[in-house]
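1. How does the following fold in three dimensions:
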Amino acid sequence: MSIKLDLYRVFWMVGKYKSFSKAAGKLFMTQPAVSQSIQQLESELGTRLFNRTSKGVTFTEEGSLLYEYVHSSLSLIDTGEEKILEFKNLTAGELKIGVGDTISRHFLLPFLEKFHSNYPNIKFKIENGTTAETLAMLKSGEVDIAVCNLPVNDPALEVMPCMEIQDIFVCGEKYKRLLRKPLQLEQLVRLPLIFLEPNSNSRKYVDQFLEKQGVDVSPEFELGYHDLLLDFAKINLGIACVTREFSKEYLNRGYVWEIPLEMEIPKRSIGVCYLQSVPLSSASTKFVELIERGTTYYY
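-> Sure, this is the predicted structure:
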């Protein structure tokens, strides 16, 4: 656009009030400055826009036609600015989160509930997937943040650990004899094992730990859902590798029992990831802050 937007605003204000002096007052400008702006606009367009009279101004035919377009355009700009303000004040907008089913159920739900209570006009879009899938969605712009299993080593991402978790092995009634004394890892892997599927971050973490100890694992079952591991262990199909923090209901009710190990698997974390190169939206920033405040006591 060869003509500055502020000239059109001056034109629009003069046309609205049919007066140079009233327009000047609304724009906090001097009347000569308003007159000069209109003259510059008329010169740029090569046509007269107003008829000047002692009582004020009236539109020429060209001015009346232009006013309708300028009025529509500036109204759209004002509406856009209002919408941006709504997003900043969290009275409108959408928060897109990538997260796995298990983390969503056992970790994220209370934060979603509190955020919705504080900002009821923000809509949620939850995309489920493994850690690898949610991070791919994050990088492609499909989600604003990803809540996933750590560790995640990617220089393009900001990673905020939120909660420590412990991988353990549990059994049902049939295998309660294993609770008498801590098991060696070599003894453990000779039992029928139930693991998550190999492409999950949780499974990879445990596999890497066992590999470092020189222990090969060949599970009897490989499943895609954490709670299904607990159900399989409960009905004595084998020894399940689960997350202690996500298994409290089963453990507290005596559906399964934790098997003591001579060497515990090191703790890992759940965390929030987002792109370093892309500023978080107001909604995303508030949600990350909410999680950070709510999980401080874990560290």
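
2. From now on I want contacts and neighbour counts done on CA atoms only, so please keep to that.
-> Will do.

3. now the strands: where do they sit in the protein?
-> Along the chain, the segments classed as strands by DSSP state E run 50-53, 56-59, 94-99, 123-128, 145-149, 157-165, 167-171, 193-196, 221-223, 239-243, 257-258, 268-275.

4. Just the residues contacting the fifth one, thanks.
-> When contacts are defined by Cα atoms under 8 Å, 6 or more residues apart in numbering, strand 145-149 is touched by residues 96-100, 103, 130-131, 134-135, 138, 201-202, 269-275, 284.

5. again, but for the fourth one
-> Residues from elsewhere that reach strand 123-128, judged by Cα under 8 Å, 6+ apart: 92-101, 134, 143.

6. the helices in the stretch 151-299 of the chain, which residues?
-> For the stretch 151-299 of the chain, the helices defined by DSSP state H, counting those that start in this stretch cover 185-188, 201-212, 226-234, 248-252, 282-294.

7. mind checking which of these is nearest Ile259?
-> With Cα to Cα as the criterion, Ile259 lies closest to helix 185-188 of these, at 9.4 Å.

8. Report the buried residues of the closest one.
-> Buried positions in helix 185-188, judged by neighbour count with 16 or more other Cα atoms under 10 Å: 185, 188.

9. same thing with stretch 170-187?
-> 170-172, 175, 178, 185.

10. Kindly report the same for stretch 253-267.
-> Residues 255-261 are the ones in stretch 253-267 that count as buried (16+ other Cα under 10 Å).

11. Next, the second sequence, to be compared with the first:
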Amino acid sequence: MGGADRMQVDWYRSFTEAVKWKSLSKAAVKLNLTQPAVSKHIRSLEEAFGVELFRRGASGVELTEAGMRFLQRIAPVVAEIESIKTEMREFAERPNYILGSLPSVAAHVLPGKLRELHDARYPLAVSVRPTSGELLEGVLNGAFDAALIDEPAAGRLWSRELFTEHFVAIFPEGHRFSGCEELSIAELAEESFVFTGFCNIRERVTEAAGKYGYKPAVKLEVDSYDYLLGMITVGNDITVLPELFRKQAKRLGLKSALIKECGLRRTISLVARTAETGSKMFRLLNSGVPQEYLAQTP
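-> Below you'll find the predicted structure:
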């Protein structure tokens, strides 16, 4: 937009403020201008249109007939310009982040929040990676502004816990564990397992089982959570997944039980390259997390 165009907008604003306050001096104060500047804007308008817009008197200024007609036409224009300025200012202040996420969190936690952010015109792109290690690497090399991970972050990254959840054993209808609300790792010793091959659940279950003197019998590893649950629906094997999968398992007709085992829980943390980015992202995301999973935060 050229200088003359910008000046015209200023002319219009000087005109509408003078009408509002019936005073060029008061209009000047509201616009943070000098009175001679406002007077010059009004004269420029009158010269441009070849009409007199105000009658000036001791008590202030009053609109002429031409001025009243001009006000009817220009007031909506000025209001629209102010609205555009406000909207553009909001866009300039909104973050445009890339968030890395584990598949389970992306599928079960983020969709509702992403809709909220989209409706509020806060652009947030999500990129899914199968492991926390890949997500951490993405934050460190600048591919992501922040990421949602389930293991300790590198020391030089900002980090904040978002929520903590149990793991659950998932098994088919009619399994001997049907009707159980809770299970221990010790009770799973005679079971055969199906795991995914791209996360550390198998390692964590194996470590916990070692405390009871056994190593889990792993029948199969697959590369998809959907395929994993599909395998459980057609067999007698079980799997162990984060609690977020409980609703999805129920929709498939599967049963689940909380695994109550000391130290066997998963904490999802938000990590970011800077404290400023991390704090902003935390505020955006925290309200979208289901209340039952919220961690205590300062």
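
12. What value does the TM-score take for this pair?
-> The TM-score (TM-score structural alignment, normalised by the length of structure 2) is 0.58; 207 aligned residues with a Cα RMSD of 3.3 Å.

13. circling back to that earlier point, I'd like the strands of structure 1 as a markdown table, with distance to Lys114 of structure 1 appended.
-> Output for these, formatted as a markdown table (distance: least, Cα to Cα, whole Å):
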| stretch | distance to Lys114 of structure 1 |
| --- | --- |
| strand 50-53 | 57 |
| strand 56-59 | 55 |
| strand 94-99 | 14 |
| strand 123-128 | 13 |
| strand 145-149 | 16 |
| strand 157-165 | 17 |
| strand 167-171 | 28 |
| strand 193-196 | 30 |
| strand 221-223 | 32 |
| strand 239-243 | 25 |
| strand 257-258 | 32 |
| strand 268-275 | 17 |
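
14. out of those strands, which comes closest to Glu68 of structure 1?
-> Smallest distance to Glu68 of structure 1 across the strands of structure 1 (Cα to Cα): 11.3 Å, for strand 56-59.

15. Tell me the counterpart residues of that closest one in structure 2, please.
-> Per TM-score structural alignment, strand 56-59 of structure 1 has no counterpart in structure 2.

16. Mind giving me the packing neighbours of that strand?
-> Other helices and strands packing on strand 56-59 of structure 1, by 3 or more Cα pairs under 8 Å, 6 or more residues apart in numbering; DSSP states H and E, are helix 5-17, strand 50-53.

17. hmm, 6 Å instead?
-> Counting contacts by 3 or more Cα pairs under 6 Å, 6 or more residues apart in numbering; DSSP states H and E, strand 56-59 of structure 1 packs against strand 50-53.

18. For the strand it packs on, list every residue counted as buried.
-> Phe50.

19. before we move on, what about stretch 234-241 of structure 1?
-> Within stretch 234-241 of structure 1, the residues scored as buried using 16+ other Cα under 10 Å are 234, 236-241.

20. can you list those residues in JSON lines and add distance to Val14 of structure 1?
-> Putting these into JSON lines (distance: Cα to Cα, whole Å) gives the following:
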{"residue": "Lys234", "distance to Val14 of structure 1": "79"}
{"residue": "Asn236", "distance to Val14 of structure 1": "83"}
{"residue": "Leu237", "distance to Val14 of structure 1": "82"}
{"residue": "Gly238", "distance to Val14 of structure 1": "82"}
{"residue": "Ile239", "distance to Val14 of structure 1": "80"}
{"residue": "Ala240", "distance to Val14 of structure 1": "76"}
{"residue": "Cys241", "distance to Val14 of structure 1": "74"}
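
21. which pair in the residues you listed spans the largest distance?
-> Greatest spatial distance among these (Cα to Cα): Asn236 and Cys241, at 13.5 Å.

22. Quick one: neighbours of Gln248 of structure 2, just the number.
-> Close neighbours of Gln248 of structure 2, defined as other Cα atoms under 10 Å, add up to 13.

23. any idea what it aligns with in structure 1?
-> Looking across to structure 1 (by TM-score structural alignment), Gln248 of structure 2 lines up with Glu249.

24. With Leu264 of structure 2 instead?
-> Matched to structure 1 by TM-score structural alignment, Leu264 of structure 2 sits across from Pro266.
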